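Novice: no sequence on this one, just coordinates:
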């Protein structure tokens, strides 16, 4: 009889542990698919344009603002000059795109993430993407 109680107790703890892991995993997935690290703060022009050091570049120094910038600050139809006025000089640019480094935000922090702003042939904002490099 005592062995049976210990087996039932072990099963109860295993089931409870599985439920806790399932709920934690579900919460993590929800956080991840609703912006994750890229949705931790609102756009702050002072923080966005702050001078970076060698140490800060290895952190996710702009990443927390990326989703807010992508979905609320930059709107389709903005001219390139307006985007540069809002976000400052880009870190990289091409004729149809500007790119702002967000820092090392994803995974093991071995790759940089960037906010890419794409323009159509008339120079108006077409879309914004957060990409890992």
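Specialist: Looks like it arrived, so ask away. The model shown is predicted, which means the values in this text are computed figures rather than measured ones.

Novice: going forward, measure contacts and count neighbours with C-alpha atoms only.
Specialist: Will do.

Novice: what about whichever strand or helix holds residue 5, distance to the chain center?
Specialist: Using DSSP states H and E, residue 5 maps to helix 2-33. The chain centre lies 30 Å from the centre of helix 2-33; the measure is Cα atoms, centre = their mean, to the nearest Å.

Novice: second structure for comparison follows:
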């Protein structure tokens, strides 16, 4: 089978695009303000000061929490044991402030947890308002 020069150029272009997307995803993960710190319950549960918010004190623990500490399907009571009471929690949603971590630092990032009617964790999100 012979591949035309146009097809070869298209294949090469697609491969370059896939490579660039992969590089950007890896760099994004490495440079993310939400990874790098192991979850420390003492730091996490301490009241957030303005200094803590400004310096994203909890932000570096977010990925560790999402990947190793809590998981979808966990009961809300268990999550509260691990993370403490959410400063902004009501109905089916708990929000934990992470600090001014992403973007231009104008808005606070939050770890947002959603529960079903039975109190099971159904969604985990890092969100900036």
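Specialist: Nice, I can see it. None of the values given here were measured: they were computed from a predicted structure.

Novice: list the buried residues of stretch 95-104 of structure 2.
Specialist: Buried residues in stretch 95-104 of structure 2, counted by 16 or more other Cα atoms under 10 Å: 95-102.

Novice: quick check, nearest of these to residue 13 of structure 2?
Specialist: Nearest to residue 13 of structure 2, judged by Cα to Cα, of those is residue 102 at 31.9 Å.

Novice: the closest one matches what in structure 1?
Specialist: Taking TM-score structural alignment for the superposition, residue 102 of structure 2 sits opposite residue 106 in structure 1.

Novice: wasn't that match part of a strand?
Specialist: No: per DSSP: H, G, I helix; E, B strand; the rest coil, residue 106 of structure 1 lies outside any strand segment and is coil.

Novice: wait, it touches residue 130, no?
Specialist: No: applying Cα atoms under 8 Å as the test, residue 106 of structure 1 and residue 130 come out as separate, 11.1 Å apart.

Novice: residues shared between the contacts of the two?
Specialist: Residues touching both residue 106 of structure 1 and residue 130 by Cα atoms under 8 Å, 6 or more residues apart in numbering: residue 113.

Novice: please convert the buried residues of stretch 95-104 of structure 2 to CSV, extending it with distance to residue 87 of structure 2.
Specialist: Formatted as CSV, the buried residues of stretch 95-104 of structure 2 follow (distance: Cα to Cα, whole Å):
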residue, distance to residue 87 of structure 2
95, 7
96, 6
97, 8
98, 11
99, 13
100, 16
101, 18
102, 20
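
Novice: nearest to residue 9 of structure 2 among these?
Specialist: residue 102 (37.9 Å).

Novice: so how far is residue 76 of structure 2 from that closest one?
Specialist: Distance, residue 102 of structure 2 to residue 76 of structure 2, by Cα to Cα, to the nearest Å: 27 Å.

Novice: same check on residue 22 of structure 2?
Specialist: 35 Å.

Novice: these two: which is more packed in?
Specialist: Comparing residue 22 of structure 2 with residue 76 by other Cα atoms under 10 Å, the one with more neighbours is residue 76, at 20 against 12.
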